[in-house]
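A.B. asks: prediction below, plus the sequence it came from.
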Amino acid sequence: MTEHTKENSTRADLRDRIISTATEAFTTHGIKCITMDDIAASLGISKRTLYEVFQDKESLLMECILKDQRELGVFLEEVLASSKNVLEVILVCYQRSIERFHNTNKRFFEDLKKYPKVYEMMRNYRDKDSESTINFFKTGVSQGIFRDDVNFAIVNLLVHEQLDMLMNTDICKEHSFLEVYESIMFTYIRGISTEKGAKVLEDFIKEYRKHRIYREEKH
């Protein structure tokens, strides 16, 4: 290995470590209260070294989000390869998102809007993703899981609006974030499911709640 290759490898490793450390800090405490100084100190590097890799906090946050999206893409491919129908895919992805929400400070979502480039990128990603989501639901119709009389474009838009509302209102002062999120998602899936799909969903909810109670008792 040449010196140049070693240097590139070391720099790539440092970049990955910075992204991992920043992601952990942002999701645990929120974005606004974490400074570049904090991240440099956590890694035991100078602020100058950090700024040589990422020019500012927003560009670092952008890379954290992009890494998360790539990991979600890999996860989704693995789930698609092993699931019998589209509802199983949705529910496995739902369970993953719930586990992530458990470990994410609500401030993280509130703070995202203060970084316009990142927020715009996420909105564009979501808009682009909507078309493939709608086609995905149409596959569920052909599998007898979802109803064939649903306009999935409208329903998909309404769910996104509800999730935005969840991030932008004080509803979570009265109810837990998890409770509200579950109410949105389970009501949504029940509404578009056939009898066959509803059975898959109810079996999932029964098992999911059993495990959730067990986790809560352990904590």
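C.D. replies: Noted; the coordinates are in hand.
A.B. asks: when you work out contacts or count neighbours from here on, use the C-alpha atoms and nothing else.
C.D. replies: OK.
A.B. asks: quick one: the closest residue to Tyr115 other than its chain neighbours from Val118, how far?
C.D. replies: Nearest residue to Tyr115, sequence neighbours excluded (CA to CA, 6 or more residues apart in numbering): Glu58, at 6.4 Å. The gap separating Glu58 from Val118 is 7 Å, by CA to CA, to the nearest Å.
A.B. asks: His29 now?
C.D. replies: His29 sits 18 Å away from Val118, going by CA to CA.
A.B. asks: ok, and here's another one to check against it:
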Amino acid sequence: MTFLETILGEVLQLFKREGIEANSEADIIRKLDIRQSTYHELFLNKPDMVLQVIKFDIKQQNDKQQELLKMANNPVEEIMMLLVDGIKSMKEINPVFISDLQLYPEAWQVSLDNLANNNQQVNAEILNRGVLEGYFRRDVNLQLVTKIILEQFFMMINPMVFPPDKYDLAEVFRSIYLYYVRGICTEHGGKMAEEFFAKNTL
């Protein structure tokens, strides 16, 4: 891992723990224990830092996602593993982080683009295989279902719909996706889903 990657990793953890706006650039420099000149060699300003941190986070998430999927035995487990990982990730993030991120349009757009492109493509591939292998219902409209999954995520992270001070985002995530996935499963797939949930604590 390069020096920049180490710094990005530390800032990412700080953001996820405290939010982005909780610390000024001076606070971040102090907490990173680096010189101001070093900071400005790495980042043009705070928006640039946030953008680099988000790109770093996306790469880590996508790499982790691919490794996670290799452990699944079938498409139902793949969807469920992504669900469980998503819930765990939401529990580790201060809800303020998501609302703060929307204050940085370029970084927020990069995050949305990754959801719309990578995540939607991954879900579509899993669902397609699941239909062919008999785990998901054949009458499922793949394009529509992947779109619904994406839009449900946008709804979930919208603070106007689910204010973080009133709703546990991890529980919202679970409630939205757990029951939706069950609904698109065949009887065979549903049994696989039930077995998975019996072995995994959400």
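C.D. replies: Yes, it's here. Just so you know, these numbers come straight off a predicted model, no measurement behind them.
A.B. asks: could I get the TM-score for this pair?
C.D. replies: Taking TM-score structural alignment, normalised by the length of the second structure as the basis, the two superposed chains have a TM-score of 0.88; 199 aligned residues with a CA RMSD of 2.0 Å.
A.B. asks: picking up where we left off before, which element is whatever residue of the second structure lines up with the residue nearest to Tyr115 of the first structure on?
C.D. replies: In the second structure, the residue paired with Glu58 of the first structure is Pro47, using TM-score structural alignment. Per DSSP states H and E: Pro47 of the second structure is located in helix 46-69.
A.B. asks: the helix or strand following that helix vs the first structure, average offset?
C.D. replies: Per DSSP H and E, the first helix or strand lying C-terminal to helix 46-69 of the second structure is helix 75-92. Taken against the first structure, helix 75-92 of the second structure registers an average deviation of 1.6 Å after superposition, with mean CA distance after the TM-score superposition for the first structure.
A.B. asks: can you state the residues of the first structure onto which helix 75-92 of the second structure aligns?
C.D. replies: Going by TM-score structural alignment: helix 75-92 of the second structure matches residues 86-103.
A.B. asks: buried residues, that stretch. List them.
C.D. replies: Val86, Leu87, Glu88, Val89, Ile90, Leu91, Val92, Cys93, Ile98 (16 or more other CA atoms under 10 Å).
A.B. asks: measure the fifth one to Asp68 of the first structure for me?
C.D. replies: To tie it back to what came earlier, the one meant is Ile90 of the first structure. Ile90 of the first structure is 18 Å from Asp68 of the first structure, by CA to CA.
A.B. asks: count of neighbours near the equivalent of Glu71 of the first structure over in the second structure?
C.D. replies: Aligned counterpart of Glu71 of the first structure in the second structure: Gln60 (TM-score structural alignment). Gln60 of the second structure: 12 surrounding residues under other CA atoms under 10 Å.
A.B. asks: ok so, going back, chain center to the match of helix 75-92 of the second structure: distance?
C.D. replies: The chain centroid and the centroid of stretch 86-103 of the first structure are separated by 9 Å under CA atoms, centre = their mean, to the nearest Å.
A.B. asks: need the residues that contact it.
C.D. replies: Under the criterion CA atoms under 8 Å, 6 or more residues apart in numbering, residues 27-28, 76, 79-80, 83, 136-137, 139-140, 145, 178, 197, 200-201, 204 lie in contact with stretch 86-103 of the first structure.
A.B. asks: now do stretch 13-26 of the second structure: distance to the chain's middle.
C.D. replies: Between the centre of stretch 13-26 of the second structure and the centre of its host chain there is 19 Å, according to CA atoms, centre = their mean.
A.B. asks: show the end-to-end separation of it, please.
C.D. replies: OK, stretch 13-26 of the second structure end separation, CA to CA: 17 Å.
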